[in-house]
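Asker: sequence and predicted structure below; questions after.
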Amino acid sequence: MWYFSWILGVGLACVFAILNAMWFEMKEDRRLSALPDPSNKPKRSSLGDPAA
């Protein structure tokens, strides 16, 4: 019967790892969505800029 507790432990460890990864991804997505979008930067005017 040792194999039952072994497979149960391995299964629970896998479930814990998957849930932990899902939690980390959710937390990372929430952090990234809270940051301002870098593509929405105001465009610089080329008036008075001889290099433009």
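Answerer: Arrived safely.
Asker: contacts and neighbour counts: CA atoms only from here.
Answerer: Will do.
Asker: how many neighbouring residues does residue 1 have?
Answerer: Residue 1 has 5 neighbours, counted by other Cα atoms under 10 Å.
Asker: all strands of the chain, in order?
Answerer: Read by DSSP state E, the chain holds no strands at all.
Asker: just give me the residue right at the centre of the protein.
Answerer: residue 28 (3.0 Å; Cα atoms, centre = their mean).
Asker: one more structure, for comparison:
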Amino acid sequence: MWYFTWVLGLGLAVGFGILNGIWHEFHLPIEDDLDAPANS
């Protein structure tokens, strides 16, 4: 029954990593997106 702990732990770790990546994408500075069109 110890493997249930591993399955739940890995699932939570992967889920947290995905949510962290999504959160990071939406909280990037806006200035980075505006630099490319302004310089061309």
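Answerer: That came through fine. Because the structure is predicted, anything quoted here is derived from the model rather than measured.
Asker: picking that back up, from residue 8 of the first structure, how far out is the residue nearest to the centre of the first structure?
Answerer: Using Cα to Cα, to the nearest Å, we find residue 28 of the first structure at a distance of 30 Å from residue 8 of the first structure.
Asker: and what of residue 22 of the first structure?
Answerer: Look at residue 22 of the first structure and residue 8 of the first structure: by Cα to Cα, they are 21 Å apart.
Asker: same deal with residue 40 of the first structure?
Answerer: Applying Cα to Cα, the value for residue 40 of the first structure to residue 8 of the first structure is 50 Å.
Asker: so for these two, which residue has more residues nearby?
Answerer: Neighbours were counted for residue 40 of the first structure and for residue 8 using other Cα under 10 Å; residue 8 has more, 12 against 7.
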